[in-house]
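[1] here is my input, please return the structure:
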Amino acid sequence: MIIWIDADAAPRAIKEMVYKAAKRTNLPVRLVANSYMSIPDNPLFTITVVESGPDEADRYIEENIAKGHIVITADIPLAAKVVARGAHAINPVGVEYTEKNVGERLAARNLMSDLRSAGMDTGGPSALSRKNVQDFANILDRLLTRLMKRE
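    Sure, this is the predicted structure:
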């Protein structure tokens, strides 16, 4: 099992939670980003820098994940692809994407994108709150516990 982070937009607090969980469970973490970023000095953690461009990090993650891996991403189209491949996806506010909910979330995302393209102001995402970070930590812990029991 590998934990992947779509790292360009991942908040620092979320990455820190993943690092702690990875150290506790001895799981590797693979960050993927369009530019280099500093990561803790730990052999469990690696960063892959991909070419700049839209969806390059997403493409890399999609091509390299396997069934049972975990992907941390706010990108709903990537989450849909991850779930379709038998891996697990969690967004930074603590929602696990599943076969049951990812289609609905993708449809809502596409609707909002269409509305923005038509000139409607739909607002942006809220700032990450302490509750979001706690929700994320809880869902990550539950998912890791569930998956490690299967191994």
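[2] CA only for contacts and neighbour counts going forward, please
    Noted.
[3] all strands of this structure, in order?
    3-6, 29-33, 45-49, 70-72, 88-90, 96-97 (DSSP state E).
[4] and these: which comes nearest residue 60?
    Nearest to residue 60 among the strands of the chain is strand 29-33 (7.7 Å), distances taken as Cα to Cα.
[5] other SSEs contacting the closest one?
    In terms of contacts (3 or more Cα pairs under 8 Å, 6 or more residues apart in numbering; DSSP states H and E), strand 29-33 is packed against strand 3-6, helix 12-25, strand 45-49, helix 56-64.
[6] and that strand with strand 45-49, angle?
    Here strand 29-33 points in a direction 20 degrees away from that of strand 45-49 (axes from the mean of the first three to the mean of the last three Cα atoms, to 10 degrees).
[7] could you give the angle of strand 29-33 to helix 56-64?
    Angle of strand 29-33 versus helix 56-64, following the same axes, to 10 degrees, is 140 degrees.
[8] just checking the distance from strand 29-33 to the centre of its chain.
    Here the centre of strand 29-33 is set off from its chain's centre by 10 Å, with Cα atoms, centre = their mean, to the nearest Å.
[9] and this one, please, so the two structures can be compared:
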Amino acid sequence: MQILVDADACPGAVKAVVKAETVKIGLQPLFICSNAHFSRREEHAQMIYVDRHPQAVDLAIANRVNPGDIVVTGDYGLAALVLGKGARAISHRGKLYTADKLPELLLQRHILAKVRKSGGRHRGPAKLSKEDLERFKANFCALLCSESGC
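    Reported below is the predicted structural model:
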């Protein structure tokens, strides 16, 4: 089992939870981000940097994911690819992506893209709250246990 993290937009607090929980079970997460988001080396994590192309991180994750892996991402399209490959996906806010919820999420993404393309604006995501982080930790730990058999 691998833990792959879409690290471009992943909050630092979420990265910290991923590292702390994976160390407990002897795993090293894989953080994938574009070189536009280059940062210091993450301890207890493997880093992969890809080109600045808009979908480069998603493609790198999709090419590496296997059944039983866990992917941390806020991207609905990537979550759909991951689920199609037999892996699990969780958002930075702790929402577990499921096949029955993705069509609605992808439609929402499509509508917002049309609004932006026509010159409209919409609110971005709210700041990560303490409740979001607690939900992420609880659901991420549950995923780890279910996939690793702890």
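[10] re earlier: redo the strands of structure 1 as TSV? Include distance to residue 17 of structure 1.
    TSV is the format used below for those (distance: least, Cα to Cα, whole Å):
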stretch	distance to residue 17 of structure 1
strand 3-6	12
strand 29-33	12
strand 45-49	13
strand 70-72	11
strand 88-90	13
strand 96-97	16
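[11] ok, which of those strands comes nearest residue 137 of structure 1?
    Residue 137 of structure 1 sits nearest to strand 88-90 of all the strands of structure 1, at 10.4 Å, using Cα to Cα.
[12] list the buried residues for stretch 32-51 of structure 2?
    32, 33, 34, 44, 45, 47, 49, 50 (16 or more other Cα atoms under 10 Å).
[13] between the residues you listed, which is closest to residue 8 of structure 2?
    residue 33 (4.9 Å).
[14] what sits against that closest one?
    6, 7, 8, 47, 48, 49, 50, 57 (Cα atoms under 8 Å, 6 or more residues apart in numbering).
[15] ok, the fourth one touching residue 41?
    Yes: with contact defined as Cα atoms under 8 Å, residue 47 of structure 2 counts as touching residue 41 (7.2 Å).
[16] what is the neighbour count of the spatially closest residue to residue 58 of structure 2 that is not a sequence neighbour?
    Spatially, and ignoring its direct neighbours in sequence, residue 58 of structure 2 is nearest to residue 78 (6.0 Å; Cα to Cα, 6 or more residues apart in numbering). Close neighbours of residue 78 of structure 2, defined as other Cα atoms under 10 Å, add up to 21.
[17] repeat that for the one 5 residues further on.
    Residue 83 of structure 2: 22 surrounding residues under other Cα under 10 Å.
[18] just residue 136 of structure 1 next, same as before
    Around residue 136 of structure 1 sit 24 other residues, with neighbours defined as other Cα under 10 Å.
[19] report the contact partners of it.
    14, 90, 91, 92, 93, 94, 95.
[20] report the buried residues of the top helix by length along structure 2.
    In structure 2, ranked by residue count with DSSP state H as the criterion, the top helix is helix 130-148. Across helix 130-148 of structure 2, burial judged by 16+ other Cα under 10 Å covers 132, 133, 135, 136, 137, 139, 140, 141, 143, 144, 147.
[21] could you check how far the residue nearest the centre of structure 1 is from residue 45 of structure 1?
    The centre of structure 1 sits closest to residue 72, judged by Cα atoms, centre = their mean, with a distance of 1.6 Å. Per Cα to Cα, to the nearest Å, residue 72 of structure 1 is found 14 Å from residue 45 of structure 1.
[22] picking that back up, now tabulate the helices and strands packed on strand 29-33 of structure 1 in TSV and tack on distance to residue 102 of structure 1.
    Formatted as TSV, those follow (distance: least, Cα to Cα, whole Å):
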stretch	distance to residue 102 of structure 1
strand 3-6	17
helix 12-25	21
strand 45-49	26
helix 56-64	16
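[23] hang on, the earlier thing: give me the mean deviation of the longest helix of structure 2 from structure 1.
    Here the mean offset of helix 130-148 of structure 2 against structure 1 after fitting is 0.9 Å, by mean Cα distance after the TM-score superposition for structure 1.
[24] that'll do, ta.
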